[in-house]
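J.: just a sequence and a predicted model for now, questions to come.
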Amino acid sequence: MFDTLRPKVLAIINSEADTTERLQRICDLLRENIGHYDWVGFYFKNGDKPELKLGPYAGEPTDHTIIPFGKGICGQVAKSNQNFVVPDVKAQDNYIACSFTVKAEIVVPLFVNGENVGQIDIDSNTADPFTEADERFLEFVNAEVAKIL
């Protein structure tokens, strides 16, 4: 599945659309083609503030448009610079619930010139669905996205 999506991601990255539109198309592509990706979005560092701001996403609307560094899974990744895979969100003390249907989450940081500028965030309504293959694929997506930021 990921092997068939890689060229599609590259085609979006290399398209003539503006950056926001390309990011939106990537969110839509992943959500529509990966069964356990129920919400797909990008968060980016909000200027010089120690917080993340929601960018393009696909899925149910969220109230979490601003996330302080350190809060929730996304906020922790903003500080740790490490992938964070959460097989069961109920087992996480520092989890910010977006929807009662979400059972698992994966967040992968996005680096431009070695600086953590944002992340891709995936929520799943399936318990423990994420594998190392998801991590490698999302790292690939972010490496390609970094080229257009």
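T.: Structure's in. What do you need?
J.: from here on, just use CA atoms for contacts and neighbour counts.
T.: Fine.
J.: which ones are touching Phe69?
T.: Residues counted as contacts of Phe69 (Cα atoms under 8 Å, 6 or more residues apart in numbering) are Pro50, Glu51, Leu52, Gly75, Gln76, Ala78, Lys79.
J.: give me the subset of those lying in strands.
T.: Among the contacts of Phe69, the ones falling in strands (DSSP state E) are Glu51, Leu52.
J.: and which of the contacts of Phe69 is nearest Glu16?
T.: Leu52 (26.9 Å; Cα to Cα).
J.: which residue packs closest to the closest one, ignoring adjacent ones?
T.: Counting by Cα to Cα, 6 or more residues apart in numbering, Leu52 lies nearest to Lys45, which is 4.5 Å off, once chain neighbours are set aside.
J.: got another, please set it beside the one above:
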Amino acid sequence: MTQKKETYELLLLQAQSLLEGEHDVIANMSNLVSLLFHGLPKLNGVTYYRFKNGELILGPFQGKPACMHIPVGTGVCGTVAKTKHTEIVPNVHEFSGHIACDSASKSEIVVPVFQDGEFFGVLDLDSPQFNTFDETDQQYLTQIAPIIFGSKVSTN
């Protein structure tokens, strides 16, 4: 198993343990972004955006101040809100319409978050290095993101 997968396996266990028994989504998002921000290397931001009133609204985050409102279809997060599919961006400067909340960001991954099959928002991770994220990040972040709702994941 690669070091990245080992790190994510540990984060899955830690996330489940940390959020077990807590039903407040904002509290869970807050602890989960902190866990990811401090548990994964090469990050300068981890943010939940909630889908409300037809746009993405800033939720709990770690990093520099973030954009508070993102229209659907705008930037990486807004694109994911529109398509409901993960975006892995090796170089944000090559993503048309990228929104630079932190000018140090060079790569990004955004995964859609669903609650009971309904679109809830997105989980956004930024890195100050190019080519930070790949399919391994997508696989694990897709499992980790909905733990805020009390979801259990099996760690094979």
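T.: Great, that's in hand. Note that this is a predicted model, so its numbers are computed, not measured.
J.: need the TM-score between these chains.
T.: The TM-score (TM-score structural alignment, normalised by the length of structure 1) is 0.91; 145 aligned residues with a Cα RMSD of 1.5 Å.
J.: any idea what the residue nearest to Leu52 of structure 1 aligns with in structure 2?
T.: Residue pairing (TM-score structural alignment): Lys45 of structure 1 is matched to Phe51 of structure 2.
J.: and for Phe84 of structure 1?
T.: Aligned by TM-score structural alignment, Phe84 of structure 1 pairs with Glu87 of structure 2.
J.: the helices in structure 2, which residues?
T.: Under the criterion DSSP state H, helices of structure 2 are mapped to 3-19, 25-39, 75-83, 135-144.
J.: post-alignment, the third one versus structure 1, mean distance?
T.: Taken against structure 1, helix 75-83 of structure 2 registers an average deviation of 0.5 Å after superposition, with mean Cα distance after the TM-score superposition for structure 1.
J.: which helices and strands does that helix pack with?
T.: Under the contact criterion of 3 or more Cα pairs under 8 Å, 6 or more residues apart in numbering; DSSP states H and E, helix 75-83 of structure 2 touches strand 69-71, strand 107-115, strand 118-127.
J.: next, format these as a markdown table and append mean neighbour count.
T.: Output for the helices and strands packed on helix 75-83 of structure 2, formatted as a markdown table (neighbours: other Cα atoms under 10 Å):
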| stretch | mean neighbour count |
| --- | --- |
| strand 69-71 | 18 |
| strand 107-115 | 24 |
| strand 118-127 | 22 |
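J.: closest to Thr65 of structure 1 out of the contacts of Phe69 of structure 1?
T.: Of all the contacts of Phe69 of structure 1, the one with the least separation from Thr65 of structure 1 (Cα to Cα) is Leu52, at 7.9 Å.
J.: contacting residues for the closest one?
T.: By Cα under 8 Å, 6+ apart, the residues touching Leu52 of structure 1 are Tyr43, Phe44, Lys45, Asn46, Thr65, Ile66, Ile67, Pro68, Phe69, Gly75, Ala78, Gly118.
J.: can you rerun that using 6 Å?
T.: Under the criterion of Cα atoms under 6 Å, 6 or more residues apart in numbering, the contact partners of Leu52 of structure 1 comprise Tyr43, Phe44, Lys45, Asn46, Ile66, Ile67.
J.: looking at structure 2, where would I find the counterpart of stretch 115-134 of structure 1?
T.: Residues 118-137 of structure 2 are where stretch 115-134 of structure 1 aligns, with TM-score structural alignment as the criterion.
J.: residues touching the corresponding residue of structure 1 for Leu18 of structure 2, list them.
T.: Alignment of Leu18 of structure 2 against structure 1 is given by TM-score structural alignment, with Ile12 as its counterpart. Residues touching Ile12 of structure 1, when contacts are defined by Cα under 6 Å, 6+ apart, comprise Arg22.
J.: from Tyr43 of structure 1, how far off is Ile12 of structure 1?
T.: Per Cα to Cα, to the nearest Å, Ile12 of structure 1 is found 19 Å from Tyr43 of structure 1.
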